[in-house]
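# Requesting a structural model of the entry that follows:
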Amino acid sequence: MAGPRTQADEAREAAVEDALARLDLDAKTRLLSGQDMWSLPALPGIGLRPLVMSDGPIGVRGVRWTADDPSVALPSPTALAASWDPALAHRAGVLLAQEARRKGVHVLLAPTVNLHRSPLGGRHFEAYSEDPRLTGLIGAGYVRGVQSGGVGTTVKHFVANDAETDRFTVDNTVGERALRELYLAPFEIIVDEARPWGVMTAYNSVNGTTMTEHHHLVDEVLRGEWGFDGFNVSDWTAARTTAGAIEGGLDAAMPGPHTVYGEALARAVRDGEVAEARVDDAVRNVLRLAARVGILPGAEPAVTDLPEPVDGRALAREIARRSFVLVRNRDGVLPLPPQGTVALIGAAARDARVLGGGSATVFPADVVSPLDGLTAALPEGALSYAVGADPNTELATADKGFELRAVCRDAAGEVIGTGSAPSGHLQWMGSDLPDGVTHEALHTVELTGTFTPRESGPHTFGIKGMGAFRLTVDGTTYYDDVQLPAKDDPFISFFGAPVPRAQAELTAGHPVEVSLTHGVEFPEGTTMKVVGFTLCHQEPARDPDELIAEAVEAARGASTAVVVVATTERVESEGYDRTDLALPGRQDDLVRAVAAVNPRTVVVVNSGSPVELPWREEVAAVLLSWFPGQEGGAALAEVLTGVHEPGGRLPTTWGPLADAPVTEVVPADGRLPYTEGVFIGYRAWEKAGRTPSYPFGHGLGYTDWTYESAEVTGTTVRVRVRNSGAREGREVVQVYLAPAEPDAERPARWLAGFAAVTAAPGERAEAVIELPRRAFEVWDEPSGSWTCVKGSYEIQVGRSIADRRVTATINV
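Next up is the predicted model:
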């Protein structure tokens, strides 16, 4: 399916073959094994430089987990998908390529195109949508953008990595039809439309075979049927066996230096367990990537003319406001009137959560909170603020008020190096160590500095991580012992629960010394040397009823109340799934109390994926802001005040967990059956006959639209709409395909295409949507092929899956 090779491709291929011919077996197998946490090794014999990879997908961290080299932090992938704009995703990719080049990175470990199979998926903020076509088109735009900047991508996690529970070991059993029509579909679209230079295979197994050894899906489907010619890298530590991985189509095993490749692979070839030709195939794929990114001598890079520089902050702000989804706006309460006062309420309004937890984390130079944004946008005296309720019901990473640094010492207690600490979370993976520090010499790491409280009272401090720790606050040592994990998980230090270890009475504005010292140990045979632990903190726990009462009084006296509610890192993060969709803490109580005294209550929902909104009919407006990136507060102010309209549409159905048709994410006996088949997301809601809180595709702007006609010529749909409101706006025209004769084995309707138009008041616009052949096909399991289902289809065009305005008919 991927396009034919160009003359430049053929020239690079010749350079790859020339380089391959000059490598012996040991050099070849060494190239396929990570030399450290983030790179494949240099091969001086052919002039090859190290190939450097870095986490994404909303920014480029680089090879060190540090704030010394800040990264632009864009809105979450769910936000980008909510724009329904592949061109905007392309621009995001261009910016990230620019960031990657600045940081010396050749390959971005993104995008994540797994599906929102169940709303309980804890990492869904990092994926795009429940719909494979929307996911594939946004992902293709992103990949094209990154690679237009000469930087590779790894589309991940191939495949069916749709939940976090037992992700290292789970065997997801998926029917062939669902696998093809849903879970493989976004990867197929991206391979076809964007020719990605890499994929990342997942931790999980599919139908009994771990993905790093899945010959059928990698070699036969991805490479064979689709024509993918990029490299296949394992998720970190996912590669299980030497012969199984190379025979299954895995090119590179990460991280290093100890993997199932390298010396082990060379030995397997010499012992006759693996054919050297299999190694050569993998080496070709890695060398082809090196040629494309410009680090293989004799090969012209795939990109020689780089895109124009991008203003990262401006683009982050634009994506945020284009992603905000206004799902309710009673009586046009938004935008805010030019005059009047605003009571801003919620801990998340002051301490915004702008990105999700886990490997998606980057460190922006600064963050604009909702409080910052509205303070700058509104006239002096128009804004008041009250905490109201704090979503953090347990300790969070030490952040506001802390000024920390990391001090490294050897066994004799001598300082051997220091590093920055942007927060209480310290994470050094592989060669991330500060200058002059080695794993062999490192004995202890101390996070030390000052903490200046914002409030007086008993402050709680704690530790996330495992091993020996000593915690001292204001001269008193509160803990000096070994903290053991509750379960055996290699990432427990990052994703485990914090443990309270100290409580100190502190005074607002008076700084105190804090210190958390960790004894570093690397067990024998450790393949991935990581130093990771977190100093955690919680402010004095005030009476929740008292905080809500203060917010109610602020709201009572204001023209409009804006309440910001949020999830926390313990709710949405890589590493674990959710157990419910409720907002943490007393936030639901807060919203109801505020709405009871102010009919103009606007709720801003700061979450990366769906949460329950039990009060949604009691408030005037609900605006979903996702994780909005570093400029989120500025974008929010622009949308609330009407400088820009909210541009987003839902990429995923929102509804209460009790009504959600697909909820199982916990394996039984190591297996997680996808028993729902092709019915996930809106397909499942419609099949179950249930009405969600807000349907897929829903979203309001600040103007109205009239759908006038839909005409079909061949497989091209032309839709005429008119802006029937009072201001300029943007509309996302959505086309759904519904078979005229219902079939219980197929959804009632499905997204076939979409396009956005803009128009001034009274102006007409035409959206042109091309229907892909695949929209009319199903995977026929007996024949093992795609089959066009002939017959009559109704083309249903509208504003969401539930708001269909005009129709037409097509016969195939």
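
# CA only for contacts and neighbour counts going forward, please
Noted.

# if you skip the residues just before and after it, what's nearest to the most centrally placed residue in the chain?
For the chain, the residue lying nearest the average C-alpha position, counting by Cα atoms, centre = their mean, turns out to be E126 (1.6 Å). If the residues on either side of it in the chain are set aside, E126 comes closest to P77, at 5.3 Å by Cα to Cα, 6 or more residues apart in numbering.

# what's the neighbour count on the one you found?
Residues contacting P77 under the criterion other Cα atoms under 10 Å number 30.

# Unless I'm misreading it, the residue nearest to the centre of the chain sits right up against G358, doesn't it?
No - E126 is not in contact with G358 according to Cα atoms under 8 Å; the separation is 9.8 Å.

# hmm, back to that, give me the distance between the residue nearest to the centre of the chain and Q796.
For E126, the distance to Q796 (Cα to Cα, to the nearest Å) stands at 30 Å.

# With V327 instead?
Here V327 is placed at a distance of 21 Å from Q796 (Cα to Cα).

# Let me know whether V146 touches H90 as I believe.
Yes - using Cα under 8 Å, V146 is in contact with H90, at 7.3 Å.

# Strands of the stretch 301-450 of the chain, residue ranges please.
Listed in chain order, the strands of the stretch 301-450 of the chain (DSSP state E, counting those that start in this stretch) span residues 325-329, 342-345, 383-386, 396-397, 402-409, 415-421, 425-429, 444-451.

# Here is the second sequence; please produce its structure so I can put it next to the first one:
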Amino acid sequence: MSEHLITSRPVGDRNLPDSTDPSFDDLVARLSLEQKVRLLTGADFWALYDEPAVGLRRMVTSDGPAGVRGELWDERDTSANLPSPTALAATWDDALMTEVGHLLAAEARRKGVDVVLAPTVNLHRSPYGGRHFECFSEDPVLTARVGASIVRAMQADGVAATVKHFVANDSESDRLTVDMRIDERTLREVYLAPFEVIVRDAGAWAVMAAYNGVNGTTMTESPLLREVLQEEWGFDGVTMSDWYAARSTEAAGAGGLDLAMPGPTGPWNAALVDAVGDGRVPETTVDDKVRRLLRLAHRVGALEPGTSVPLVAGSAEETHALVRRIAAAGFVMLRNARVGGAPALPVDAADIRRVAVLGPNAHPGRTLGGGSAFVFPDREISPVDGLREAFGAGDVVYAEGVRSHHRIGIADSAHLTVPDSGAQGVRIRFLGHDGQVLATDERSGTAYNWNNAFAAGVVPAELGAIEITTVLTAPVSGEHHVGASGLGRFRMLLDGVVAFDELLVLPAGADPVEGLMRPPQRGAVVPLEAGDTLEVTVVRTITDHVPGADLLVSLQLNLDLPYAGDDAAIDEAVELARSADLAVVVVGTNEEVESEGFDRESLDLPGRQDELVRRVAAANPRTVVVVNAGAPVLMPWRDEVAAVLLSWFPGQEFGHALADLLTGVTEPGGRLPTTWPADEAAALPSTRPVDGRLAYEEGLHVGYRRFLRDGVEPAYWFGHGLGFTSWAYEGVDVVAGADAEARVSVRNTGDRPGRELVQVYVAREGSAVERPVRWLASYAWVSAEPGESVTVEVPVLARAFEHWDAAAGRWTVEPGDFEVQIGRSAGDVVLTATVTR
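Take a look at the predicted model:
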């Protein structure tokens, strides 16, 4: 046995402004008021205006939480599809997040993007939050460290990160107008905390102001932008609005908002020029906004004389390998029971003759969430694909098992051909108001989003309709469901016969983004024999539309193949499982229940997936369940199966990463970044506003803190996760100073090399102020060979012992003893020590 020392450091020094900044005052002085104000609204949906008078080129923004999309939002411009932010946070790995940041920056540079609209550092306040998957964690410390690592790496490569959504945009219900009611201490210690670290310590170059209000003021007009973000934290970058969140001329113009997105319309422009002329908005305030914008341009190389970091982009194969490794590092093994005298996982591929891969998410699988996080990857490896590569195609059988969606799915272009050409895909014609053809395109994809432009030669004002035509060849006999989704006037013709012609609209009160993620749809059932063909034409009329819908024209061609029903599908899956040596059931959520634009109504797996799991487990004792969800789901069968792996939305290499974990090529690297409830019996924090307000009644007790306060045992605690070996925690010493340091000794007591996450919590019994039972302070990974003892030094920053004194308006320390607790999760403390502050 041996012993060695590992030193772990949290996020480092702030990325300070360049000492070579040009004189922005001189540049601002060259511009007229009209020129300055013009720069403060976007030029189009994604880009900012250029300004030759100061050597400013056009700057481009792009969504980017799980991959950098770029200006084109379709399959023609693919992006590396990274695991969802919940999966990234599940790695608890600052060094790996640095690699993520560099990959995002390389993707941005490759696509001509200067400003990436990520990371999202809102918190998992409630598991019902529809955008849960796009946020890192329920804990501010973990969120801050993961986010800071990504931001530093991106900006080191000359690409701006935009930390969002400032602040308390933690759910989707009425998010455009809801007023979040949060006491000042909770706001400071929980929801502002990750922004503070990433802005002040990691030096973020941009921040996005949220749609919602906080304590009575909408965020694009909030004094928090000026008083806290800029003045207290010293933020010298650009604060931009979420898209269409800037709603006023004077209040937003006189405040801390610098950039209204998108453009060219908005509340500023000529109205802001007039407000300055009338003395309602000081011109010095406009000058400060322009100065910040120019500083951002200088940092990303958009201001003459241009400077840029050399682009070092890996090959497609290198990118695939990195995404695969990141995905595996985020998988959380929740359970690994013994089967036949040994743990169910890993399996020896040589001992497995037949694998049954089952479930609605087994093929193609859900690799990413909807909304701002959605990109088009160059490939997607489903669980079926990955396991066939690992075990041999002839040894892996597949069945859907059950259908979990109610909508008609996006059409698989493998069954579609372009009329007259025979190429795979569809023909798109852009038609003028009188029906003339303005342009023709061929596409292999069947989901379409046009925002800045349609096709070469098409002037948006002249566009009257978009026509999509394809020939469906039935792969099997039975009832085919054919349809279309979107907002506006739709007409669908099947072999020239009108199937429907109507205006598709969202339900009253729906979020506009629901029109992209869960749009209204209409369809028809068509009986076809295998090999039959059907010409399908969908016409979306532009001149007869929902007001405002044409700011972004989005539509889908939909197709579901024949389905015998859940009973028959479950029976088929059970028979395959019974004949297999290993059953892998992939269950999860889908875009109907988990997406930007709406919150969840239940934590149940959709459809009859629970029944599928139970029946397969009864048929095969070596049943491994893979939960493909971005947020917690209920798992009433969790103690009835051999193993449970949580994949989150793991990115485009889903199947490869899964195969690596099942076969032991890679140890499951993840630990839970959020607590998973056992049921919904104990009321969970609501996301539903009452009279326009959402009260954060739980205060400081978010996530695991609430479970600890209430004495409720969850299914799995924050920080929980298993590996392929076992560990003994042997001792802890705490060295006090301005910051403390916990020296923790652990030993690998198993027979395999492994990694263990050492988690450091702080507690204060008998405190004079309200506190959580315990709260995360720091963490570090250790690696060890079998029998090896390792000591890791884990810094605990002074802030971990401080609380916000609302009356004094400052951070303070309550003198006395604090307990430093070493845990394997928030519910499993194994060592303690005392430190006096």
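
# To which residue of structure 2 is the residue nearest to the centre of structure 1 aligned?
Counting by TM-score structural alignment, E126 of structure 1 lines up with E134 in structure 2.

# The equivalent of D351 of structure 1 over in structure 2 - nearest residue in space that isn't next to it in sequence?
Taking TM-score structural alignment, the alignment pairs D351 of structure 1 with P364 from structure 2. Of all residues beyond its chain neighbours, the one nearest P364 of structure 2 is S382 (4.9 Å), with distances taken as Cα to Cα, 6+ apart.

# Next, find the distance separating that neighbour from L358 of structure 2.
Plainly put, S382 of structure 2 is 12 Å away from L358 of structure 2 if you go by Cα to Cα.

# higher neighbour count, those two?
Relative neighbour count places L358 above the other of S382 of structure 2 and L358, with 31 against 23, counting by other Cα under 10 Å.

# Quick check: that one touching R403?
No - L358 of structure 2 is not in contact with R403 according to Cα under 8 Å; the separation is 11.4 Å.

# where along the stretch 51-200 of structure 1 do the helices fall?
All helices of the stretch 51-200 of structure 1, identified by DSSP state H, counting those that start in this stretch, fall at 77-82, 86-102, 132-148, 176-178, 185-194.

# Take those helices and lay them out in TSV including distance to A282 of structure 1.
As requested, the helices of the stretch 51-200 of structure 1 are exported to TSV (distance: least, Cα to Cα, whole Å):
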stretch	distance to A282 of structure 1
helix 77-82	30
helix 86-102	25
helix 132-148	21
helix 176-178	27
helix 185-194	19
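
# Can you say which of those is nearest to G381 of structure 1?
Between G381 of structure 1 and the helices of the stretch 51-200 of structure 1, the shortest separation by Cα to Cα is 32.0 Å, and it involves helix 77-82.

# so what does that closest one touch, helix or strand wise?
With contacts defined as 3 or more Cα pairs under 8 Å, 6 or more residues apart in numbering; DSSP states H and E, helix 77-82 of structure 1 has these neighbours: helix 132-148, helix 312-323.

# Need the winner for burial among those.
Between the helices and strands packed on helix 77-82 of structure 1, the one whose residues have the most neighbours on average, counting mean count of other Cα atoms under 10 Å, is helix 132-148 (a mean of 26).

# what's the mean gap between that one and the aligned bit of structure 2?
With the two structures superposed, helix 132-148 of structure 1 lies on average 0.6 Å from its match in structure 2, counting by mean Cα distance after the TM-score superposition for structure 1.

# residue contacts, the residue lying closest to R280 of structure 2 once chain neighbours are set aside?
Across the structure, with Cα to Cα, 6+ apart as the measure, the residue nearest R280 of structure 2 apart from its sequence neighbours is E250 (6.8 Å). By Cα atoms under 8 Å, 6 or more residues apart in numbering, E250 of structure 2 lies in contact with L272, A275, R280, V281.
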